[in-house]
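S.K.: Next input, structure requested:
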Amino acid sequence: MAHRFGNAADHEARQPRYPSDMTDEEWSAVRPLLPVPGWLRGRGGQPEAYCHRAMLDAIRYLVDNGIKWRAMPADFPPWDRVYAFFRRWRDHVLVREFHDRLRGRVRQEAGRDAEPTAGVIDSQSVKADAVVGADSRGFDGGKLVNGRKRHVVVDTLGLLLGVMVTSADVGDRAAAKVLLAQVADAHHRLELVWADGGYTGSLVEHCLATLALVLAIVKRSDDMRGFVVLPKRWIVERLFAHLMRSRRLVRDFERRTTSAEAMVYWSMTMVMTRRLARSHSARA
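M.R.: Model prediction:
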């Protein structure tokens, strides 16, 4: 049972050596939260040939350092096996399941309920690599970026509740209708979402009437000059700052938007496993 006990019988345990590798404290916190593989649920397939810890560390290394799949260091499992793991978790929504379990545990460790009641929505435009096709890239005239746009909703701790990647020319309000519907469906206790002035207009009435969500607009005063920290909006900016520390996310290198969304979830799992490890160490 490589998914839970740390090593598959036919491969030796890998020794951690990179900053992105999970510590033993992280692994002990992560192991019970991993999704159960299909073969253990009686849905067919074969047991994993490699330890889940090695697979997770390999993907964390790729996200953190921005390497190509084929440039995976030799001490990890073969790159094609790691990519197959990434693709399976992406297509079966396992990475989001894993991420959401971690978020619930982090919120509980912080003294909050596992399910949030308030959030913040915003978007981030990033340049797209040459491998990104014309069908999923566009030009953001406001940010002067040719690429894609990440639309995110976070809770009041800055933890991700939902992400949707579109071409950069998609408007914030159009994307928000879809994303907020997904987030509201997944988080039934969500009642209030803060947003900036780009989300004004009919979206406010739509959220209240259709999703039972209060969309509160946090506006910047006309007499403000220079950089000013606005209430609530800084929370989502902190998430964007973290994403920019993951080199794979500095620009969009993914051929598919679903892969781009998965990379965001993987990046945030690194934040949360480290928080859990620190929390457990503080109690020890």
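
S.K.: rest of the way, CA atoms for contacts and neighbours
M.R.: Fine.

S.K.: biggest helix in the protein by residues?
M.R.: Criterion DSSP state H: the longest helix present in the chain is helix 257-283.

S.K.: What are the buried residues along it?
M.R.: Of the residues in helix 257-283, those buried by neighbour count under the rule 16 or more other Cα atoms under 10 Å are 257-270, 272-277.

S.K.: Quick check: residue 205 is in a helix.
M.R.: Yes - read with DSSP: H, G, I helix; E, B strand; the rest coil, residue 205 is one of the residues of a helix.

S.K.: And for it, the neighbour number?
M.R.: Applying other Cα atoms under 10 Å, we find 15 other residues in the vicinity of residue 205.

S.K.: same question, the one 4 residues further on
M.R.: By other Cα under 10 Å, 11 other residues sit near residue 209.

S.K.: before we move on, the earlier item: what helices or strands is the longest helix of the chain leaning on?
M.R.: Using 3 or more Cα pairs under 8 Å, 6 or more residues apart in numbering; DSSP states H and E as the contact criterion, the neighbours of helix 257-283 among helices and strands are helix 24-30, helix 52-65, helix 79-91, helix 94-109, strand 160-167, helix 233-245.

S.K.: Please provide the structure for the following sequence as well, for comparison with the first:
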Amino acid sequence: MAGRDAEPTAGVIDSQSVKADAVIGADSRGFDGGKQINGRKRHVVVDTLGLLLGVMVTAPDIGDRAAVKVPLQRAADAHHRLELVWADGGYTGSLVEHCLATLALVLVIVKRSDDRRGFVALPKRRIVERLFAHLMRSRRLARDFERRTTSAEAMVYWSMTMVMTRRLTRSRPARA
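M.R.: Sure thing, here's the model as predicted:
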């Protein structure tokens, strides 16, 4: 309906730390020192329309570069035309070579300009930040209540299914 091919060719990766409820076991929770959050981390891959291609929930003390390999693998397996992925500066290093050699994906690091101060949304980062905003609107995802990480991932898919359904049923202006 958006006038694009149904199979995505580009995507964006990022992660989000969320607070965990008291029922979450110590095996899948941790402390994210960068954001000062005790909970879990969601690693997501989205297409350029902001639709979810893959997700993985881990403890936040696992590095972004190591954890995002699984959702990238899942997205590359499910979407064979995916060839380009944008990421922020936290994904530099060996992940770039891993994506090219193992997954046949070009990982482009979008760096922040040195002359800008404060929070500046990077050009492709807005896409994934919009997905995080949709997730936070789902009351069940504002905090991680799920005991298992697979259940937490399923809740993310469920929330994005609702977003996709709303987009599909949105009324369109009649053509003249």
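
S.K.: Ok, which of the helices and strands packed on helix 257-283 of structure 1 comes nearest residue 133 of structure 1?
M.R.: Judged by Cα to Cα, the one of these that comes nearest to residue 133 of structure 1 is strand 160-167, at 10.1 Å.

S.K.: Give me the distance between the residue nearest the centre of structure 2 and residue 160 of structure 2.
M.R.: In structure 2, the C-alpha closest to the average C-alpha coordinate belongs to residue 44, at a distance of 2.0 Å (Cα atoms, centre = their mean). The span separating residue 44 of structure 2 from residue 160 of structure 2 equals 12 Å under the rule Cα to Cα, to the nearest Å.

S.K.: anything in contact with each of those two?
M.R.: Listed as contacting both residue 44 of structure 2 and residue 160 by Cα atoms under 8 Å, 6 or more residues apart in numbering are residue 52.

S.K.: returning to what we had before: just want the angle from the longest helix of structure 1 to helix 52-65.
M.R.: Taking axes from the mean of the first three to the mean of the last three Cα atoms, to 10 degrees, one finds helix 257-283 of structure 1 and helix 52-65 inclined to each other by 110 degrees.

S.K.: ok, now which ones touch the alignment partner in structure 2 of residue 249 of structure 1?
M.R.: Across the two structures, residue 249 of structure 1 finds its equivalent in residue 141 of structure 2, going by TM-score structural alignment. When contacts are counted by Cα under 8 Å, 6+ apart, residue 141 of structure 2 touches 135, 155-156.

S.K.: between those residues, which is closest to residue 103 of structure 2?
M.R.: Set against residue 103 of structure 2, the nearest of those by Cα to Cα is residue 156 (24.0 Å).

S.K.: And that closest one, what's its match in structure 1?
M.R.: Using TM-score structural alignment, the partner of residue 156 of structure 2 in structure 1 is residue 264.

S.K.: Isn't residue 60 of structure 1 up against residue 268?
M.R.: No - applying Cα atoms under 8 Å, one finds residue 60 of structure 1 not in contact with residue 268, separated by 10.1 Å.
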